[in-house]
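Trainee: A predicted structure for the sequence below; I have some questions about it.
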Amino acid sequence: MKKQFVILFTLILGMQMHLSPAHAANNPRNTYEVKSGDNLWKVANTYGTSVGDLKLINGLQSDLLLVGQKLRVPIMYEVAPGDNLWKLSQAFNSTVSLIVTANGLSSDVIYVGQKLKIPPKKLSMDGKFILMTREEFKDWIFNQKFTRRVGKVQQHHTYQPSYQQFNGSNHFALMKGMEDYHVNGMKWSMISQQLTTFPDGRVVVGRPFNIAPEGSFGLLNKEAMHAIEADALAIENVGNFDAEKMTAEQRETIVTITALLMIKYGLTPTVDSITYHHWWDVNSGERVLDNTAGHAIKTCPGTGFFGGNSTASAKNNFYPLVTQKMQEILASLH
């Protein structure tokens, strides 16, 4: 399913763009599909960029490439009638200033037949952490290729840090603080969660998707915890939703990234595919759902998380939003 989505997404955007004859046959967008024998140096050298820039453009957490993975790359473009720098920047995920700088232009004026190098925008990264908007994450996840099977998405809230610790620009600092606690306090190998959403609606990729989360459920029963996490992907939503009201931006991001994960991994929103921390006994690792009496459970992701943390709240208030968003995303690909 995911291959069909990516191919369709690529073809639709490609049909909307005019490219120079040199690239029209094999590069309908500024993307390159990784082939057997490729490595970052080879791809970077082919497209006149550096390995470091290629990693920043594509939000790569390592040098590993997988066959079928899609990489955004700089391209040479021949200006067609009606083109202007703003249109080109929008078509190729670039900016006017990037195009001007890359081509040494003295103004925004371009002419038909002119050949321009168009470099894609770089993502904001700090080590393995990748900070993205919803749209950037959508592009990122459809271009990525993962080898680990994922059957469920875990929803958590952080409690700490809460909204009070977020100042609007300290995404990476909070991520490093969480990782420090996970590594030095909990003795895990790295940050536990793959994704973290923030009050401003941005999302950060942390733990690589191909590595199962660590320490998310069944804290005292390691065997049960590892079994639960083997096919899971964890989302931490910054905030204490037992006490704080979620912002509209973060709410939209949680719905959107969950929908994108459902599409990417071929899942349908149910209690089996989107699970709340509250539904698991943290000592035994048993999934108790709403039968919490006599069990050690946490309120996470919060009594105010999309109407509550019960299965009824999930079914009535969260899953329908995720399903609707999935339909909107899929419709946008047609």
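Mentor: Looks like it arrived, so ask away.
Trainee: rest of the way, CA atoms for contacts and neighbours
Mentor: OK.
Trainee: thought residue 252 was touching residue 202?
Mentor: No. Residue 252 is beyond contact range of residue 202, at 10.0 Å (criterion: Cα atoms under 8 Å).
Trainee: out of the two, which sits in the busier spot?
Mentor: residue 202 (21 against 17; other Cα atoms under 10 Å).
Trainee: Next one: the more buried one relative to residue 167, how far apart?
Mentor: 13 Å (Cα to Cα, to the nearest Å).
Trainee: so is the spatially most central residue of the chain in a helix, a strand, or just coil?
Mentor: The residue lying closest to the centre of the chain (Cα atoms, centre = their mean) is residue 137, at 4.0 Å. For residue 137, the assignment made with DSSP: H, G, I helix; E, B strand; the rest coil gives helix.
Trainee: list the contacts for residue 124?
Mentor: 56, 130, 131, 132 (Cα atoms under 8 Å, 6 or more residues apart in numbering).
Trainee: surely the third one meets residue 123?
Mentor: Put plainly, it is residue 131. Yes. Counting by Cα under 8 Å, residue 123 is a contact partner of residue 131 at 7.0 Å.
Trainee: Okay, helices next: where are they in the stretch 1-150 of the chain?
Mentor: Counting by DSSP state H, counting those that start in this stretch, one finds helices in the stretch 1-150 of the chain at the ranges 2-15, 21-24, 40-46, 51-58, 85-91, 96-103, 134-143.
Trainee: Columns distance to residue 331 on top of the ones you listed, output as JSON lines?
Mentor: What follows is the helices of the stretch 1-150 of the chain, written out as JSON lines (distance: least, Cα to Cα, whole Å):
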{"stretch": "helix 2-15", "distance to residue 331": "11"}
{"stretch": "helix 21-24", "distance to residue 331": "26"}
{"stretch": "helix 40-46", "distance to residue 331": "32"}
{"stretch": "helix 51-58", "distance to residue 331": "25"}
{"stretch": "helix 85-91", "distance to residue 331": "19"}
{"stretch": "helix 96-103", "distance to residue 331": "29"}
{"stretch": "helix 134-143", "distance to residue 331": "14"}
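Trainee: Presented hereafter is structure B, for comparison with structure A:
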Amino acid sequence: MREKFLLIFGIIFSLFFLTIPPGHTAEIRPSNIYVVRAGDSLPAIADKYNISIEELKVTNGLQSDVLIAGQKLWVPIMYEVRSGDTLVDISSAFHASVETIKVVNGLSSEQLYAGQILKVTPKKMTMQGQHILMTKEEFKEWLFNTHVNRDIRLIQQHHTWLPSYKHFTGSNHFQMLMGMENHHKKTMGWKNIAQNITTFPDGKVAVSRPLNIIPEGTIGPKANSVGIAIEHVGNFDSGHDVMTKEQQETIIYINALLCIKFGLTPSIDSITYHHWWHMKTKERVLDATASYNVKSCPGTGFFGGNSTTSAKTHFYPLITDKMEEILETE
């Protein structure tokens, strides 16, 4: 199964961002993706594409000024309209929005003519400080543009327990993230927010701690050293929050994307629950421990339970199916 995923993904990934705008032949292949090379800097790239450094960072969800060779950046492009082009087609091809194209080019309507030159500026991401808030589809684009230069072999599943659903208003994503960040830094004594990724009841997903930085937290150094930590907002112990359909779909989707990105096959060795790690020794104990030595995290009601049997029966198959669906539709 893993070999099949890797083979298919290798082919897809090499073609995924070679966007072919409407009306162009495959030989032309104009693209507004810039692949970072050794020695590149944000000021140099920004100057090359006549965009400010801040715009470049917000457009690409960059959490620092550090660039890594191989990562991909959305940049502005000058596009010559072909017969049959529409603003909807162009915006879709170049990761832009119709309204932004109209504003940047002073268009009063969506009517286009062949030969018209448009400046197409990629849409900006929703950011506050280091925190990037995305839909699950935006996360997919962001993830596959990102270059991670550390070994990733373990995707951790956690629930916040507190804050829970009653603290989520539908619009306070950044407030909750900042609250968690402050708690982790001031109370727990960690350098940053512990988790790399957070999911919310409305299906939104946030990246806070950069993926190139190992997570922190009580699960321990063995799980963290090769891990990515996902914190799911809610208390998913039985009898408490009932996970929304939107959050369920996002959790399955982003785990599938991470498995594809890092060549993982869903199993107890690649997708782990905090519940399977001893609170004191920080060793993986799976189901063989007394309840007082482990946390219930990610919840006794998390996709059927927090045991390895629950994960194998109710969680991993959903991720495997989603991986196949993603790969087949690209």
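Mentor: Structure's in. What do you need? It should be emphasised that the depicted structure is a prediction, and the values quoted were computed from it without experimental measurement.
Trainee: what residues are up against the residue nearest to the centre of the first structure?
Mentor: 203, 257.
Trainee: Give the equivalent position in the second structure for it.
Mentor: Aligned by TM-score structural alignment, residue 137 of the first structure pairs with residue 139 of the second structure.
Trainee: what's the distance between residue 59 of the first structure and residue 208 of the first structure?
Mentor: 11 Å.
Trainee: neighbour-wise, which of those two wins?
Mentor: residue 59 (26 against 21).
Trainee: And residue 131 and residue 123 of the first structure? Which one has more around it.
Mentor: Using other Cα under 10 Å as the criterion, residue 131 of the first structure and residue 123 rank with residue 131 on top: 23 against 19.
Trainee: Without its sequence neighbours, what residue ends up closest to the more buried one?
Mentor: residue 204 (4.5 Å; Cα to Cα, 6 or more residues apart in numbering).
Trainee: Alignment lookup: that neighbour to the second structure.
Mentor: Looks like residue 204 of the first structure aligns to residue 206 there (TM-score structural alignment).
Trainee: what's the answer for residue 67 of the first structure, then?
Mentor: By TM-score structural alignment, residue 67 of the first structure lines up with residue 69.
Trainee: Pull the distance from the lengthiest helix in the second structure to the chain's centre.
Mentor: When the second structure is parsed with DSSP state H, its longest helix is helix 245-262. Using Cα atoms, centre = their mean, to the nearest Å, the mean C-alpha position of helix 245-262 of the second structure is found 9 Å from that of the whole chain.
Trainee: residue range for the next helix or strand after that helix in the first structure?
Mentor: Sequence-wise, the next helix or strand downstream of helix 245-262 of the second structure (DSSP states H and E) is strand 271-273. Using TM-score structural alignment, strand 271-273 of the second structure lines up with residues 274-276 of the first structure.
Trainee: now the helices for the stretch 201-330 of the second structure?
Mentor: 221-225, 245-262, 308-310, 316-329.
Trainee: any chance of those helices in TSV, with distance to residue 51 of the second structure too?
Mentor: Output for the helices of the stretch 201-330 of the second structure, formatted as TSV (distance: least, Cα to Cα, whole Å):
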stretch	distance to residue 51 of the second structure
helix 221-225	37
helix 245-262	29
helix 308-310	49
helix 316-329	33
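Trainee: In the second structure, what residue corresponds to residue 180 of the first structure?
Mentor: In the second structure, residue 180 of the first structure lines up with residue 182, judged by TM-score structural alignment.
Trainee: Map residue 195 of the first structure onto the second structure.
Mentor: Using TM-score structural alignment, residue 195 of the first structure pairs with residue 197 in the second structure.
Trainee: before we move on, what about residue 159 of the first structure?
Mentor: Checking with TM-score structural alignment, residue 159 of the first structure has residue 161 as its match.
Trainee: Now do its match against residue 70 of the second structure, distance only.
Mentor: 37 Å.
Trainee: ok, now residue 249 of the second structure?
Mentor: 30 Å.
Trainee: Counting neighbours, which bits of stretch 11-22 of the second structure end up buried?
Mentor: 13, 17, 19, 20, 21, 22 (16 or more other Cα atoms under 10 Å).
Trainee: Next: stretch 233-253 of the first structure.
Mentor: 233-242, 244, 246, 250-253.
Trainee: Spatially, which two of those residues are the most separated?
Mentor: 233 and 244 (24.5 Å; Cα to Cα).
Trainee: quick revisit: average offset between the match of strand 271-273 of the second structure and the second structure?
Mentor: Mean deviation of stretch 274-276 of the first structure relative to the second structure after superposition (mean Cα distance after the TM-score superposition for the first structure): 0.3 Å.
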